[in-house]
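Student: Here's a sequence, model it:
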Amino acid sequence: MTVSRAFTIAGSDSGGGAGIQADLKTFQELGVFGMSAITAVTAQNTLGVQGVYPLSLDALKNQIDSVATDLKPAAIKTGMLFNAEMIQLVADRIQYYEWENIVVDPVMIAKGGQSLLQIEAVSALLTTLVPLAKVITPNIPEAEVLTGMEIQTIEDKKEAAKKLFNLGAKFVMIKGGHDITGEVVIDLLYDGNSFESFEGIRRETKHTHGTGCTFAAAITAELSKGKTVHEAVGTAKEFIQAAIDDQLGIGGGHGPTNHWAYRKKNLIFSS
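Tutor: So this is what the prediction gives:
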C-alpha cells in the first residue's frame, strides 16, 4: 500500500484554526498522512494572538531532519517562519533533501492584525524561499508586501503574479479573499505563460480564521498524491469553499473554518 505523505513546517495555533493544526486536519481529511515541524508556539484564539514563542534553530532543524530521513514526505508546505534565520534554515534543508513539491504560504499577519513575520525577514523570503517554490499562495496584502505594489484590479493581480514568478516560483496563486468587491472570490493562478481563474462564492462571515493555511495545505496534500498544480488548486478551492460555507460559529472573534465540511459534503452527495 502506497501512502501519500505531506509535511508542514509552520507555527502552532493553540486555537486550532490555523497553522500546524489546520494543516494536519486538512491532510487527514484529504486522505494524506501528515507530518510537522513547529517553528513557533503561539498563544492564540479567535480574538487574537496573545503571544508568540519561537523555537530555536536547532529544534527546527532536528524536526525537519527527523521527518526527512525516515518518513520521506512527497510534498512540503511552509507557513509561519517568523524570522530570516528560520527562512534560511528551511531553504537550506529543502535544497539539501532536493525536495521539489514546495508550497510556500507567506504567512505574515494574523486575522486580528498581529504580525507573524518580522519585517526584515521579507527579503529573506523573497531571495531564498520563493525561488524554491512549486507554488506560492499569497493573499492580496501579502502580495502587496512581497511585490511593493498596490493591488486593486485584476491587472494588478496579474502584474504581482508576474513579479513573483520572475523571482523563481513555478506557479503563483494570488488569492482574492481580501478583494471585497463583488459577490465572487477570484483566485488567480499563473504558470509563467497564462492565467487561470478559480471562482468561489463570497460569504458574509467573520469565521474565516485559517483559510490561507487550509487552502495551501489542501494544495500540498493533493501534490503529495501526484496531482498536477492545476488539479491540486481545483480541489483546494472546493475544500476551502466547503469549509467556509459550513460554518462552525465558535469563538467570540474570527472563528475557524470547518475542516470536515468537504468530506461531509462529498458523503452527502455520494449517498
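
Student: From now on I want contacts and neighbour counts done on CA atoms only, so please keep to that.
Tutor: OK.

Student: now that we're looking at residue 40, how far away is residue 82 from it?
Tutor: In this structure, residue 40 lies at 8 Å from residue 82, with CA to CA, to the nearest Å as the measure.

Student: Please say which of these two ends up with more neighbours.
Tutor: Neighbours around residue 40 and residue 82, counted as other CA atoms under 10 Å, are more numerous at residue 82. The numbers are 25 against 22.

Student: ok, that one - contacts?
Tutor: In this structure, residue 82 makes contact with 39-40, 54, 116-118, 121, judged by CA atoms under 8 Å, 6 or more residues apart in numbering.

Student: quick one: residue 49 is in a strand?
Tutor: Yes: when DSSP: H, G, I helix; E, B strand; the rest coil is applied, residue 49 is found to be in a strand.

Student: Tell me if I'm right that residue 117 and residue 105 touch.
Tutor: No: counting by CA atoms under 8 Å, residue 105 is not a contact partner of residue 117; they are 11.9 Å apart.

Student: higher neighbour count, the two?
Tutor: Neighbour count, other CA under 10 Å: between residue 117 and residue 105, residue 105 has more, with 27 against 18.

Student: next up, for comparison:
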Amino acid sequence: MTPPIVLTVAGSDSGAGAGIQADLKVFAAMRLYGTSVITAITAQNTRDVRGIFPVPAEMVTEQITALTDDLPPVAVKTGMLGSTAVAEAVSVAARSGLLPNLVVDPVLISTSGRQLGVVNAIERLLPYAMVATPNRAEASAILGWTVSTPDDMAKAAGQLAATGARYVVVTGGDADADAESSADGAVDALWTGDGLRLLRGPWVDTRNTHGTGCSFSAAIAGRLALGDAVPDAVAFAKEYVARALLGAQGWELGSGHGPLDHHGWSGRDGRGSE
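Tutor: From the prediction side, this is the model:
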C-alpha cells in the first residue's frame, strides 16, 4: 500500500536529535513517506548549537516547488525557519494551497538556549496553520507576556487562536521537573475553536529531551496525513512523545540533552519489553 507523503520544512540538526532528522524519524516510525525542505544547516550536538548557516529563501522555494510538483504532501509541518525571508517564502506556498494540513511549530530557541528564529517570521505563518504548537516560552515570546501556569497556557492558546490558527496547543513539557508548573505532570492546553481542553500525562524525569517539540508537531502532522481529526492527532502525539521520552530515559548519547527513542527500540516501558 502506498504510504501517505508528509513534508517537514525545518533546519537540519547535525546531532540528529531535532529538526529535519527527528521529523523524518517520526514519519518513518509511523510508516509514512517523509520528505524535507531544509531552511538552515546547523552545527550542533547534545550540548549546544555552534553554528547556523541559513539557506537562501529562493532555494527554500525551489525545494517546495520541486516536491509539490512531483511528491505533493498530504500534511506539512514547519520547524526552524531562521529568517523573515524564509517565513515569507513558506507563507506564499501555504497561501497558494501547496501546504495542506499545516502544523506550525514556532521554533524560536533550542533546548540548549540558542536563538533559532524570530517572532515576526512565525507570525507570518500562523494564519495558515491548521495547528500551532508553541511551548510556554514560545507562546510568551509571541504574545509578549509570561506564560507559566496551566491557566496561563489556556489563556495563551485562546489568544494565539485569534491569529488565524484553527487549533492551538500550548505545551508545558518545557517546565522544570521541580517547578510548580510540572507538579501535576506534563500539561498541554488545546484550543479547539469550540473551547479548551487540558491534556495531562505523566512527567518523565530525564535529561534526554532534545527534539520533543519537533517530534510532537511531526507526530501531529503524521496523524493528520492518516486522516485523524486534530484532537485525536494531538492526543496521539502526546502519547508518542511520552513513550519516546521513557524509552530514552536511560540512554547515554552525548553529555547534554540527549535524543528521544523515536522507534521504540527500548520497548514501551523503557526496559526493553512491550
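
Student: list the residues that contact both of residue 40 and residue 82 of the first structure?
Tutor: In terms of CA under 8 Å, 6+ apart, residue 40 of the first structure and residue 82 are both contacted by the residues residue 54.

Student: now, the most widely separated pair of the contacts of residue 82 of the first structure?
Tutor: Taking every pair in the contacts of residue 82 of the first structure and measuring CA to CA, the maximum separation is 14.9 Å, between 40 and 121.

Student: now the strands for the first structure?
Tutor: In the first structure, the segments counted as strands under DSSP state E are 5-13, 33-45, 48-54, 75-78, 102-104, 135-136, 171-174, 184-190, 195-201.

Student: Go through these and pick out the most buried.
Tutor: strand 135-136 (a mean of 28; mean count of other CA atoms under 10 Å).

Student: Now find how far off-centre that strand is within its chain.
Tutor: On the basis of CA atoms, centre = their mean, to the nearest Å, strand 135-136 of the first structure is displaced by 9 Å from the centre of the chain it belongs to.

Student: so how much does it differ from the second structure once superposed?
Tutor: On superposition with the second structure, the mean distance recorded for strand 135-136 of the first structure (mean CA distance after the TM-score superposition for the first structure) is 0.3 Å.

Student: Where in the second structure does that strand align, residue-wise?
Tutor: Aligned by TM-score structural alignment, strand 135-136 of the first structure corresponds to residues 131-132 of the second structure.

Student: thinking again about what came up before, between the strands of the first structure, which one is closest to residue 61 of the first structure.
Tutor: Shortest separation from residue 61 of the first structure across those is recorded for strand 33-45, at 8.5 Å, computed as CA to CA.

Student: Please give me every residue in contact with residue 117 of the first structure.
Tutor: Applying CA under 8 Å, 6+ apart as the definition, the contact partners of residue 117 of the first structure turn out to be 80-83, 107-109.

Student: got those as JSON lines, with distance to residue 24 of the first structure columns?
Tutor: Conversion of the contacts of residue 117 of the first structure to JSON lines gives the following (distance: CA to CA, whole Å):
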{"residue": "80", "distance to residue 24 of the first structure": "15"}
{"residue": "81", "distance to residue 24 of the first structure": "17"}
{"residue": "82", "distance to residue 24 of the first structure": "20"}
{"residue": "83", "distance to residue 24 of the first structure": "23"}
{"residue": "107", "distance to residue 24 of the first structure": "17"}
{"residue": "108", "distance to residue 24 of the first structure": "20"}
{"residue": "109", "distance to residue 24 of the first structure": "21"}
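
Student: Skipping its backbone neighbours, what lies nearest residue 23 of the first structure in space?
Tutor: Closest residue to residue 23 of the first structure apart from its sequence neighbours, by CA to CA, 6 or more residues apart in numbering: residue 217 at 5.2 Å.

Student: Enumerate every residue touching the one you found.
Tutor: Applying CA under 8 Å, 6+ apart, we find residue 217 of the first structure in contact with 8, 22-23, 26-27, 77.

Student: Which of those are conserved in the second structure?
Tutor: Contacts retained in the second structure from the contacts of residue 217 of the first structure (both residues aligned by TM-score structural alignment, their matches' CA atoms under 8 Å), given in the numbering of the listed structure: 8, 23, 26-27, 77.

Student: And the residues you listed, which two are furthest apart?
Tutor: 26 and 77 (12.0 Å).

Student: ok, of the contacts of residue 117 of the first structure, which one's closest to residue 46 of the first structure?
Tutor: The shortest distance between residue 46 of the first structure and any of these, using CA to CA, involves residue 109 and amounts to 14.0 Å.

Student: residues near that closest one, how many?
Tutor: Summarising burial for residue 109 of the first structure: neighbours were counted as other CA under 10 Å, giving 15.

Student: Next, work out how far apart residue 152 of the first structure and residue 166 of the first structure are.
Tutor: For residue 152 of the first structure, the distance to residue 166 of the first structure (CA to CA) stands at 21 Å.

Student: ok, now residue 235 of the first structure?
Tutor: 26 Å.

Student: mapped onto the second structure, which of the contacts of residue 82 of the first structure hold?
Tutor: With both residues aligned by TM-score structural alignment, their matches' CA under 8 Å as the criterion, the contacts of residue 82 of the first structure conserved in the second structure comprise 39-40, 54, 116-117, 121.
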